[in-house]
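[1] need coordinates for the following:
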Amino acid sequence: MSGHSKWATIKHKKGALDAKRGKIFTRLIKEITIAARTGGGDPDGNPRLRSAILAAKAENMPADNIKRAVQRGTGEIPGLQYEEISFEGYGPGGVAIIVDATTDNRNRAVSEIRHSFSKHGGNLGEPNSVRFMFSKKGVIAVSKDVADEDTLMGIVLEAGGEDLNDEGDTWEILTEPNSYEAVAQAVRDAKIETVMSEITMVASTYTKLEGAVAAQMLRLLDALDDNDDVQNVYSNLDIDAKQLEEVAG
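    Below is the predicted model:
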């Protein structure tokens, strides 16, 4: 696999193989609640909330669920108080990992995430030990079956996108975070279906793993993904798509 955002592609191919809708909804509700708490309940004036609501709608979350999550965030109705924590560390083979958690119990989250790293051949690092390798970007992936390069390049140039990468069976549009919504809307307006569309962390360099070490790394990612406190996991893992499917399957 090649290109700047290969982990975004890996993550979503992996997610397509073992998606758990309940977990997706839980994460989205937490994100909406935090966004409303920190920036207010009006999505027009709160870009983080606006993005979270769009992501929830893309997963077909009922409107009532979205409304209640916003109201919990603004304090209109009671709910758990969440705290955001970020972890950095290394997985098997030296793969850099960032874990974002949203939890109502900090001690539990720290203990469980530390345990996952140590159990699966990784170790937690100090703050900023790996974050310098990543930058926040909008990533919009489109199957090559539904759009050609010229069409997407036109959207990138007109809507303010940054780059268009060939990722094998998909095209991936990269944007700066402040341009993401405009580019994503341009893709929707063109009636182009996306494989993924989100603001994520994109690594500047990648670590290629194979064989048993790659399998161990995927087990670590699974353990982190299965943690109810974990919102997002970012990595600079590069792995052959065939092995990814074999291990995930």
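
[2] all contacts plus neighbour counts: C-alpha atoms, from now on.
    OK.

[3] residue contacts, the residue nearest to residue 125 when sequence neighbours are not counted?
    Leaving aside its chain neighbours, residue 125 sits nearest to residue 89 (4.4 Å; criterion: Cα to Cα, 6 or more residues apart in numbering). Residues near residue 89 by Cα atoms under 8 Å, 6 or more residues apart in numbering: 96, 97, 98, 122, 123, 124, 125, 126, 129, 130.

[4] one more pass at 10 Å, please.
    Residues in contact with residue 89 (Cα atoms under 10 Å, 6 or more residues apart in numbering) are 95-99, 114, 117, 122-131, 235.

[5] and residue 135, by the same measure?
    Shown in contact with residue 135 (Cα under 10 Å, 6+ apart): 176, 177, 200, 201, 202, 203, 204.

[6] compare with the first, here's sequence two:
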Amino acid sequence: MSGHSKWHNIQAKKGKADAKRGKIFTKLGKEIAIASKMGGSNLDANSKLRDVVAKAKAANMPMDTITRAIKKGAGEMEGVNYESVVYEGYGPAGTAVIVNALTDNKNRTAANVRHAFTKNGGNMGSTGCVSFMFQEKGQIVIEKTDDKDEDELMMMALDAGAEDFAAEDEVFVVTTTPEDFGTVREALESNGLEFLEAEVKMIPDTYTAIDEETVVKFEKMIDALEDDEDVQDVYHNAEFPEGWEE
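    Sure thing, here's the model as predicted:
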């Protein structure tokens, strides 16, 4: 089966992950706390919390940090109340961008996101201006190794309810509906598989090619957005030039 996840394209900035690990853990902690607050701290009874914890584990977040975030969300430890908000807009060359945030001050977050767009050749749009170009999908990314048989892994994923399976240069990408994500992830986990990424995200239907000059502006905008402590996730449909590396 074929897919067009362009995982490495979308993850072009992943090399910066180590430098931003502290911020990544802070953002994941917020997400865990929200899931715990909404559905309780019992992992067995809270599928959303299980999914977020799996995402945190894929990012190598320590288990004690995960546990603290769960307790904060459940009210067992002092925490902050966060509200979820989504912003949409356009980056350089008309690229489509979606920004998910968790904030305790929507005015501050909106101003910061708008500034990140406008300062770097983009503009924040109205709700719905680009989201129609994306689909919400579960995505599980597994590193290719010699001990993994592609056909066997594909059948395992499809039997568990996956929508698609793609073999890319260095990874396998399993795509699911949001509803089936948890079931597929748990089935693969039960077979001893570990993930480079496991989360429900916005995947673009089509991509907008950008040249090297535009990439520089585009990455400055994405950096500004991701550096904001209120921003959880940034999704886009930019297609980087062939062979582009930071």
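
[7] give me the TM-score for this pair.
    Scored by TM-score structural alignment, normalised by the length of structure 2, the superposition of the two chains gives a TM-score of 0.89; 243 aligned residues with a Cα RMSD of 2.1 Å.

[8] mind checking which of the contacts of residue 89 of structure 1 are in strands?
    By the criterion of DSSP state E, membership of those in strands covers 96, 97, 98, 99, 123, 124, 235.

[9] most neighbours among those, please name it.
    residue 235 (28 neighbours; other Cα atoms under 10 Å).

[10] can you tell me how far that residue is from residue 200 of structure 1?
    11 Å (Cα to Cα, to the nearest Å).

[11] what sits in contact with each of the two?
    Common contact partners of residue 235 of structure 1 and residue 200 (Cα under 10 Å, 6+ apart): 8, 134.

[12] buried sites along the strand ranked longest in structure 2?
    Longest strand in structure 2 by number of residues (criterion: DSSP E): strand 134-143. Buried residues in strand 134-143 of structure 2, counted by 16 or more other Cα atoms under 10 Å: 134, 137, 138, 139, 140, 141, 142, 143.

[13] same check, this time on stretch 40-57 of structure 1
    Using 16+ other Cα under 10 Å as the test for burial, stretch 40-57 of structure 1 gives 40, 41, 43, 48, 49, 50, 51, 52, 53, 54, 55, 56.

[14] and the contacts of it?
    Contacting residues not belonging to stretch 40-57 of structure 1 are listed as 24-25, 27-39, 58-63, 65-67, 69-75, 178, 180-181, 197-199 [Cα under 10 Å, 6+ apart].

[15] show me how far it is from its chain's centre.
    Distance, stretch centre to chain centre, for stretch 40-57 of structure 1: 16 Å (Cα atoms, centre = their mean, to the nearest Å).

[16] got the end-to-end distance for stretch 204-213 of structure 2?
    22 Å.

[17] okay, and it goes to which residues in structure 1?
    Aligned by TM-score structural alignment, stretch 204-213 of structure 2 falls on residues 203-212 of structure 1.

[18] ok, longest helix in structure 1?
    helix 21-39 (DSSP state H).

[19] the following helix or strand past that helix: average distance to aligned residues in structure 2?
    Where DSSP states H and E defines the elements, the next helix or strand beyond helix 21-39 of structure 1 is helix 47-58. Compared with structure 2 after the fit, helix 47-58 of structure 1 shows a mean deviation of 1.9 Å (mean Cα distance after the TM-score superposition for structure 1).

[20] by how many degrees do helix 47-58 of structure 1 and helix 21-39 diverge?
    Interaxial angle, helix 47-58 of structure 1 versus helix 21-39 (axes from the mean of the first three to the mean of the last three Cα atoms, to 10 degrees): 160 degrees.

[21] so helix 47-58 of structure 1 corresponds to what in structure 2?
    Going by TM-score structural alignment: helix 47-58 of structure 1 matches residues 47-58.

[22] any idea how far the matching stretch is from the chain center?
    Distance, stretch centre to chain centre, for stretch 47-58 of structure 2: 12 Å (Cα atoms, centre = their mean).

[23] for residue 153 of structure 1, which non-adjacent residue is spatially closest?
    Of all residues not flanking residue 153 of structure 1 in the chain, residue 164 sits nearest, at 6.6 Å (Cα to Cα, 6+ apart).

[24] repeat for residue 113 of structure 1
    residue 224 (6.9 Å).

[25] let me know the helix or strand that the one you found is in.
    Assigned by DSSP H and E, residue 224 of structure 1 falls in helix 211-225.

[26] now swap in residue 79 of structure 2 and tell me
    Per DSSP H and E, there is no helix or strand for residue 79 of structure 2.

[27] the one 5 residues further on too?
    Using DSSP H and E, residue 84 of structure 2 sits within strand 83-90.
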